[in-house]
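Chemist: Predicted model, plus sequence, below.
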Amino acid sequence: MGWRGTVRSINATMNKIERESRKRERELEKRRQNYEKMQELERAAFEVEEFDNYIERIKSIHKECSAYIDWNEIVNAEIPLKPIFDKKEIIALEKELDNYKGTFFQKLFNSVEKNKLKLKEKIASLEKEEELKYQKSLKDYDLLLIEIENNRKDAKKILEEDETTIINIIKEFSPFDEIDNLGTKISFSFIDKKLHIVVNVLSNKIIPLEVKTLLKSGKISIKKMTKSNYNELYQDYVCSAVLRIAREVFSLIPINEIVITAKDEMLDSKTGYKNLEIILSAFIIRNTIESLNLNNIDPSDSMQNFIHNMNFKKTTGFSSVKQVVIN
């Protein structure tokens, strides 16, 4: 298995170690299959639980991350030993044939030579089988050597911060699946030798307009979310997504600085149309984000740790800002 397969395997294992909101989400998905069979009060409790979990999920995207890749380790990977022809079983059978004398009854019924012939045929058959295995292992070995060499070339380019290779590796691994599933679009480019990531957060598909709560009677209450609560949730989601993107990039690529710019559709009061505008732009440094206790931070407050542009008010939400410029 090459490093790509290894990393995917590691990430598959890590994905099993999910934060509580994602574990709960999967449990709720299973329970939803029986939704039609639920009684009214049970349905109400289920819907509120599902809603609360969704809110927690979109505010805590930053709490998970894929496996770290050590590119130096890939460059310095040892070449595996070349396969050898395994003759242990063949030698054992040949020894058995050389020492074969036959039992009293085999000699009595003249079956010694017949049994020796069977042993010879078994040895010949095993030699063919082992030869085929050996030839296949040689082909696999040659392919593995090619893969190791290609991996080393990629790793060296990554360590040299080759821009094309970095973008290709990010696209190949696509570590932003959860964010993508929430309706976010991400693009990458290099500007003045710095990796710039633009994320279109598509908040209208993510942030709910209503709040579900459970009344004392056990029935569900559905009310319009207040503007301030909507805006605060919106801000936490955007900042959490930006942190998650930064963590994924730093785990995948050995660079120490990135610029992440979040955009969303905003109404232009002059034209009456919505335009895609920058609502947050942050210069994220590896050492800084790695120093944070990401399980306990408020994602919106955490932006104070980075150079960033964000104009946000609880009452009005985000206002358009300029992209961060780092000299």
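Modeler: Thanks, I have the structure now.
Chemist: hey, let's count contacts and neighbours off CA atoms from now on
Modeler: Noted.
Chemist: Show me the helices in the stretch 151-300 of the chain, by range?
Modeler: 163-173, 177-181, 227-252, 286-290 (DSSP state H, counting those that start in this stretch).
Chemist: Of these, flag the one that's most buried.
Modeler: Across those, averaging neighbours per residue (mean count of other CA atoms under 10 Å) puts helix 227-252 on top, at a mean of 22.
Chemist: Distance from it to the middle of the chain?
Modeler: Mean-position distance between helix 227-252 and its chain equals 17 Å (CA atoms, centre = their mean, to the nearest Å).
Chemist: quick one on the thing from earlier: could you dump the helices of the stretch 151-300 of the chain to a markdown table with distance to residue 320?
Modeler: Shown next, in a markdown table, are the helices of the stretch 151-300 of the chain (distance: least, CA to CA, whole Å):
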| stretch | distance to residue 320 |
| --- | --- |
| helix 163-173 | 28 |
| helix 177-181 | 22 |
| helix 227-252 | 13 |
| helix 286-290 | 25 |
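Chemist: which stretch among those comes nearest residue 308?
Modeler: Comparing these by their distance to residue 308 (CA to CA), the top pick is helix 227-252, with 11.1 Å.
Chemist: same for that closest one, what does it pack against?
Modeler: Helices and strands touching helix 227-252, by 3 or more CA pairs under 8 Å, 6 or more residues apart in numbering; DSSP states H and E, are helix 40-59, strand 257-267, strand 317-319.
Chemist: Check those for me and report the most buried one.
Modeler: With a mean of 21, the top stretch among the helices and strands packed on helix 227-252 by mean neighbour count (mean count of other CA under 10 Å) is strand 257-267.
Chemist: State the distance from the closest residue in space to residue 35 that isn't next to it in sequence to residue 31.
Modeler: Leaving aside its sequence neighbours, residue 35 sits nearest to residue 43 (CA to CA, 6 or more residues apart in numbering; 6.8 Å). Per CA to CA, to the nearest Å, residue 43 is found 10 Å from residue 31.
Chemist: Okay, one more to line up with it:
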Amino acid sequence: MLIALDKHSPHFGNFTFLMASWQTAQRMVEQAARRQEREAVKARREIERQRKALIKLTEQEQARLEVQAYENDLDVLLSIHKECRDPIDWMGLFCILPPAPPSKLARHELEAIFKKPAALGSSDQAAAGAEADFASLETAQKNYLDEHAQWHYWHTLAQSILQQNVGAYSQAINDFAPFAEIAQLGSAMRFVIHTPTFVECTLTVNGLNIIPSEIKSLNASAKLSTRKMPQGRFHEIYQDYVCGSALRVAREIFALLPVEHVLVTTVVNDTDPASGNMAEIPVLSVRFDQPTFNTLQFDHLDPSDSISLFEARGDATASRRSGAFTRIQPFTPEDFSLGSISARSGLLLLVARAQEQRELIKTASSKIRISEPNVSPA
């Protein structure tokens, strides 16, 4: 199995499982499930540690730390699109071999036999060694059963995904939890898998509560200066966070599943002009296609500007002028043609079925007895 190792790559590399030992592959699966921390998130943890020691700091040190925390909060919000989990090579995961069952070894018994001569009671030592060998075998057998169960789970899941089972898609999303960081930032996400190549996501962004309402900086005397954030700057950050979150959702789905299109509709909590009450208002709906998406340089792009590369509804830059998002009518799956299955997806399915047949033939062949013919001497 293959899991990313180059943290500077936008996709963190590929997974390679072929012919690897299950123990190695298991460690790689566990690494894939863990989220790669962004530098901004790591910095936040360090700042929180320093905050606990504020009482020991001077006034200038406290001011510096407050400004650092403010800048870090913005960095976390505005870099939401820059990181993604490692891409999953489901074919590689499917092809990995199962763990080998343990063999009974006589290591402790043989050590006892060769360690002492018979006159000194090596038979008793050998019996104790045999018991130790049996206990080791029981432990190895238990570990084998656990590892085999894990291998079987991932093997079956990979096979189902390669066979384009949409239920397996949902299971993979639940297992890998690709939207955990977005949820930590105060957003909620719902998804619907319409076809093996088309996934729809609805993202509720809670930006009003997590975007700072004040600007913090140091004045000429290195003291803390706080002022209200201008409305234009607030909504500029808000729109980049909205667009960056939509990019992050699509990026996670493309990395996890063999899909070709991801429809993301972003909803914000804002004042409804009709009622004057707070309501969830759809403001951006984008259909991301994989070929165009793969050309993006996430470390350098502007989230709001990049939306123009895709089929979209909603003026992502409207907030800079009016200070508010405009309600839109989101896309629906019916707005796109979902009937075709790409040649790439069909090839994956074909190869998966070939692998399945290979395993069946291998199992059947092991049951056939091959005997040498009787040949009479001349």
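Modeler: Received it, and whenever you're ready, just let me know what you need. Everything quoted here is computed from the prediction, not taken from an experiment.
Chemist: hmm, back to that, any chance of the helices and strands packed on helix 227-252 of the first structure in JSON lines, plus distance to residue 125 of the first structure?
Modeler: Formatted as JSON lines, these follow (distance: least, CA to CA, whole Å):
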{"stretch": "helix 40-59", "distance to residue 125 of the first structure": "60"}
{"stretch": "strand 257-267", "distance to residue 125 of the first structure": "61"}
{"stretch": "strand 317-319", "distance to residue 125 of the first structure": "76"}
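Chemist: what about these, which gets the closest to residue 294 of the first structure?
Modeler: Closest approach to residue 294 of the first structure among these (CA to CA): helix 40-59, 11.8 Å.
Chemist: Now do that closest one and helix 227-252, the angle between them.
Modeler: Per axes from the mean of the first three to the mean of the last three CA atoms, to 10 degrees, the angle that helix 40-59 of the first structure makes with helix 227-252 is 60 degrees.
Chemist: Check how far helix 40-59 of the first structure sits from its aligned residues in the second structure, on average.
Modeler: Aligned to the second structure and superposed, helix 40-59 of the first structure gives a mean residue distance of 1.3 Å (mean CA distance after the TM-score superposition for the first structure).
Chemist: right, and the helices of the stretch 151-300 of the first structure - which one's nearest residue 199 of the first structure?
Modeler: Nearest of the helices of the stretch 151-300 of the first structure (CA to CA): helix 227-252, 8.1 Å.
Chemist: Run a quick neighbour tally on the residue opposite residue 327 of the second structure in the first structure once aligned.
Modeler: For residue 327 of the second structure, the aligned position in the first structure is residue 320, judged by TM-score structural alignment. As a burial measure, residue 320 of the first structure scores 18 neighbours (other CA atoms under 10 Å).
Chemist: quick one: residue 320 of the first structure and residue 196 of the first structure, what's the gap?
Modeler: The gap separating residue 320 of the first structure from residue 196 of the first structure is 18 Å, by CA to CA.
Chemist: what residue of the second structure takes the place of the residue nearest to residue 35 of the first structure?
Modeler: With TM-score structural alignment as the criterion, residue 43 of the first structure pairs with residue 62.
Chemist: so where do the strands sit in the second structure?
Modeler: All strands of the second structure, identified by DSSP state E, fall at 188-195, 198-205, 214-218, 224-228, 261-271, 278-289, 311-313.
Chemist: Distance to residue 135 of the second structure for these - can I get that in CSV?
Modeler: Converted to CSV, those look like this (distance: least, CA to CA, whole Å):
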stretch, distance to residue 135 of the second structure
strand 188-195, 48
strand 198-205, 50
strand 214-218, 64
strand 224-228, 66
strand 261-271, 53
strand 278-289, 56
strand 311-313, 63
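Chemist: Which among those strands is found nearest to residue 178 of the second structure?
Modeler: Using CA to CA, the nearest of the strands of the second structure to residue 178 of the second structure is strand 188-195, at 10.7 Å.
Chemist: buried set for the closest one?
Modeler: By 16 or more other CA atoms under 10 Å, the buried positions in strand 188-195 of the second structure come out as 188-189, 193, 195.
Chemist: Which one of those residues is nearest to residue 274 of the second structure?
Modeler: residue 188 (24.3 Å).
Chemist: Aligned counterpart of the closest one in the first structure, please.
Modeler: Looks like residue 188 of the second structure aligns to residue 185 there (TM-score structural alignment).
Chemist: which residues does its match contact?
Modeler: Taking CA atoms under 8 Å, 6 or more residues apart in numbering, we find residue 185 of the first structure in contact with 199-202.
Chemist: How about the contacts made by residue 277 of the first structure?
Modeler: 263-266, 320-321.
Chemist: Ignoring the adjacent residues along the chain, who's closest to the corresponding residue of the second structure for residue 154 of the first structure?
Modeler: Under the alignment defined by TM-score structural alignment, residue 154 of the first structure is paired with residue 157 of the second structure. Distance criterion CA to CA, 6+ apart; nearest residue to residue 157 of the second structure, sequence neighbours excluded, is residue 168 at 6.3 Å.
Chemist: Only the buried residues of stretch 96-114 of the second structure, if you could.
Modeler: Result for stretch 96-114 of the second structure [16+ other CA under 10 Å]: buried residues 96-99, 102, 106, 108-109, 112-113.
Chemist: Helices - which of those land there?
Modeler: 108-109, 112-113 (DSSP state H).
Chemist: Residue 28 of the first structure matches what in the second structure?
Modeler: Using TM-score structural alignment, residue 28 of the first structure pairs with residue 47 in the second structure.
Chemist: Looks like residue 69 of the first structure contacts residue 7 (just checking).
Modeler: Yes: Residue 69 of the first structure is within contact range of residue 7, at 7.4 Å (criterion: CA atoms under 8 Å).
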